[in-house]
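*Asks:* The sequence and its predicted three-dimensional model are supplied below.
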Amino acid sequence: MQNDTAKIAVRKFLIKSRTAKNSGTSLPDFYSYSLAVGDGSGYEFSTAHEGRITGIRVWEYSSSQITGIQLMYDGNWTTPVCLNYGTPQEMTLLDNESIIQISGKHYYGYIYELMFVTSQGRSLKVGQPYGDSFNFYPTHDGTLPDVFSYSPAVGDGSGTEFSTASEGRITGIRIWEYSNNYISGLQLMYESNWTAMVGVNYGNLMEMKLYDKESIIQISGKYDSSYIYELVFVTNQGRFFQVGQCRGVSFNFYPTQKGSELRFLSGRQNGWGITSIGAHWALIRNYATLVKMIY
């Protein structure tokens, strides 16, 4: 999958999270480091710069590996890392918004997928679901619990990427099933607002509204080489919502931290149905505390 025109692609992805706590007194800076993943050949790089990160650009070469990255600090873009060749995708952060999680895929010589998640529930996802999964999130001098976890996507993964990330807590689910066959579309409600449709709203529609203080704590189902065929959502109040057919390989998603709940779904859809799906979990009540303590 390596291409002659992009031989000098990003071979090592290294994230150093620098956080500072300002209290008017002289305090040391607090750091945490998510260990680098990937082959690690080629030249070292660092995007370290003064100020706070306010934007991200990522280049992907022809539906293949990540070829370049660039960060903006307080309105100023850093020098591009590696090549600004291929298809760029960009996200500008809002006021008081920060990056709190990075996940993705790597395989042998390259990074193939990157997903940045912000403190306001937004995300930027670039690349292909190819290779081994990784998940980066901050700690604070070892004193904060790990509040984020990611259940890596299952399924073929063809088509266009999606993410349901939005502000607020999940309060409802809609799933469309095509003619007693595969899952054709899905939609989540955050607070009282439905997200944009993922896939197509064609076929049999089933819907579940969550009660006050109810949350999704487990997702299971079935998939085969083409589509997701079954989805089962389980809540912390013992209720469940099941849609689809018992066909294919089984999967089971759940958070790694006690008390966490579903934050958003990501994956791919090809215009006919959902081809892959993964789950992102968080300890919601710690969001504000986490951001306040880190920054």
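*Replies:* Cool, the structure landed. Since the model is a prediction, treat every value here as computed from it, not as a measurement.

*Asks:* alpha carbons only for contacts and neighbour counts from here, please
*Replies:* OK.

*Asks:* got a list of what the most centrally placed residue in the chain touches?
*Replies:* The centroid of the chain falls nearest to Met115 when counting by Cα atoms, centre = their mean (4.8 Å). Residues near Met115 by Cα atoms under 8 Å, 6 or more residues apart in numbering: Ile102, Ser103, Gly104, Ser123, Leu124, Lys125, Val126.

*Asks:* switch to 6 Å and redo it
*Replies:* Contacts for Met115 were tallied using Cα atoms under 6 Å, 6 or more residues apart in numbering; they are Ile102, Ser103, Gly104, Leu124, Lys125.

*Asks:* then this one, side by side with the first:
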Amino acid sequence: MWLWILVSVCAITAAQQRRPSHSGEHGSPDGERFSQSANKLDGQITALRVRSNRRYISGIQVRYGAKWSKYRGGKSGDQKEILLNPGEHISQVKGKNTSVIHQLVFITNKGQEFSFGKDIGTAFNSSSPIPDTYLRYISGSSDTGINAISFHWDNPNSNCDHCEE
């Protein structure tokens, strides 16, 4: 009986630690819906391209492993690209939104902060409630800009056959 209870508790604990989570949706659901859930099969997030103009985040593209996702959003404003170092993961995303995303600040497990856009709107702060999980992919909606965004958190090597353990 005690062995059965111990095995059950261990199984439940392991399942809870492996469970992915998400935070958001921040912004407005207007526009074309997108999800990059399939992109996580290409590897961990290794780089980001974010385009912003004087008012809002106009576009985003994420590199999973060595492969870039489809670009989402519009073409106005300047684009910046950030590269993550080996072993570096996005552990938190802060930002500001109204009916569009105005600002995104990506924070890594190594303490780096990458800020895009303008300090306008209602603040949000997203991170995983589960220890040792990081940003695995994004979803949301877009048209001429990023209208809404959600962040999906999991173990950095989940669902990836060729990621380093």
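*Replies:* Great, that's in hand. Note that this is a predicted model, so its numbers are computed, not measured.

*Asks:* Do you know the score for how well these two fit?
*Replies:* Remark: TM-score between the superposed chains equals 0.83 [TM-score structural alignment, normalised by the length of structure 2]; 147 aligned residues with a Cα RMSD of 1.8 Å.

*Asks:* and the residue nearest to the centre of structure 1, that's in a helix?
*Replies:* No - the assignment for Met115 of structure 1 by DSSP: H, G, I helix; E, B strand; the rest coil gives strand, which leaves it out of any helix.

*Asks:* For it, give its distance to Met91 of structure 1.
*Replies:* 11 Å (Cα to Cα, to the nearest Å).

*Asks:* among the contacts of Met115 of structure 1, which are in strands?
*Replies:* Ile102, Ser103, Gly104, Leu124, Lys125 (DSSP state E).

*Asks:* which one of the residues you listed has the most neighbours?
*Replies:* Gly104 (24 neighbours; other Cα atoms under 10 Å).

*Asks:* What does that one correspond to in structure 2?
*Replies:* For Gly104 of structure 1, there is no aligned residue in structure 2 (criterion: TM-score structural alignment).

*Asks:* List the contacts of Gly104 of structure 1.
*Replies:* Contacts of Gly104 of structure 1 by Cα under 6 Å, 6+ apart are Glu113, Leu114, Met115, Ser133, Phe134.

*Asks:* Go ahead and confirm Met91 of structure 1 touches Ile56.
*Replies:* Yes - Met91 of structure 1 lies in contact with Ile56 (Cα atoms under 6 Å); the separation is 5.4 Å.

*Asks:* Mind checking which of those two has more residues around it?
*Replies:* Using other Cα under 10 Å as the criterion, Met91 of structure 1 and Ile56 rank with Ile56 on top: 20 against 17.

*Asks:* and that one, helix, strand or coil?
*Replies:* strand.

*Asks:* any idea which helix or strand carries the closest residue to it other than its chain neighbours?
*Replies:* Of all residues not flanking Ile56 of structure 1 in the chain, Leu71 sits nearest, at 4.7 Å (Cα to Cα, 6 or more residues apart in numbering). Per DSSP states H and E: Leu71 of structure 1 is located in strand 66-73.

*Asks:* so stretch 193-211 of structure 1 corresponds to what in structure 2?
*Replies:* Going by TM-score structural alignment: stretch 193-211 of structure 1 matches residues 67-85.

*Asks:* What is the end-to-end distance of that stretch?
*Replies:* 16 Å.

*Asks:* Buried residues in that stretch, which are they?
*Replies:* Under the neighbour-count criterion of 16 or more other Cα atoms under 10 Å, stretch 67-85 of structure 2 has Trp68, Ser69, Arg72, Gly73, Gly74, Ser76, Gly77, Gln79 buried.

*Asks:* one step back: just checking, the residue nearest to Ile56 of structure 1 touches Trp59?
*Replies:* No - here Leu71 of structure 1 lies out of contact with Trp59, judged by Cα under 6 Å, at a distance of 11.9 Å.

*Asks:* Do a quick rundown of the helices in structure 2.
*Replies:* For structure 2, the helices defined by DSSP state H cover 2-18.

*Asks:* could you pull out the strands for it?
*Replies:* According to DSSP E, the strands that structure 2 contains are 21-27, 32-35, 45-52, 57-64, 67-68, 72-73, 78-83, 90-97, 101-108, 113-117, 122-127, 134-142, 146-154.

*Asks:* Reformat those as a markdown table; add distance to Cys10 of structure 2.
*Replies:* Listed next are the strands of structure 2 as a markdown table, based on distance: least, Cα to Cα, whole Å:
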| stretch | distance to Cys10 of structure 2 |
| --- | --- |
| strand 21-27 | 20 |
| strand 32-35 | 33 |
| strand 45-52 | 30 |
| strand 57-64 | 32 |
| strand 67-68 | 37 |
| strand 72-73 | 41 |
| strand 78-83 | 38 |
| strand 90-97 | 26 |
| strand 101-108 | 30 |
| strand 113-117 | 36 |
| strand 122-127 | 25 |
| strand 134-142 | 23 |
| strand 146-154 | 20 |
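
*Asks:* now stretch 114-128 of structure 2: which residue numbers in structure 1?
*Replies:* Using TM-score structural alignment, the partner range for stretch 114-128 of structure 2 is residues 241-255.

*Asks:* Show me the contact partners of the matching stretch.
*Replies:* Against stretch 241-255 of structure 1 from outside (Cα under 6 Å, 6+ apart): 149, 151, 218-224, 229-233, 281.

*Asks:* How far off centre is it?
*Replies:* 20 Å (Cα atoms, centre = their mean, to the nearest Å).

*Asks:* Can you list the buried residues in it?
*Replies:* Buried residues in stretch 241-255 of structure 1 (16+ other Cα under 10 Å): Phe241, Gln242, Val243, Gly244, Gln245, Phe253, Tyr254, Pro255.

*Asks:* Show me the two of those that sit farthest apart.
*Replies:* Farthest pair in those (Cα to Cα) is Gln245 and Pro255. Separation: 24.4 Å.
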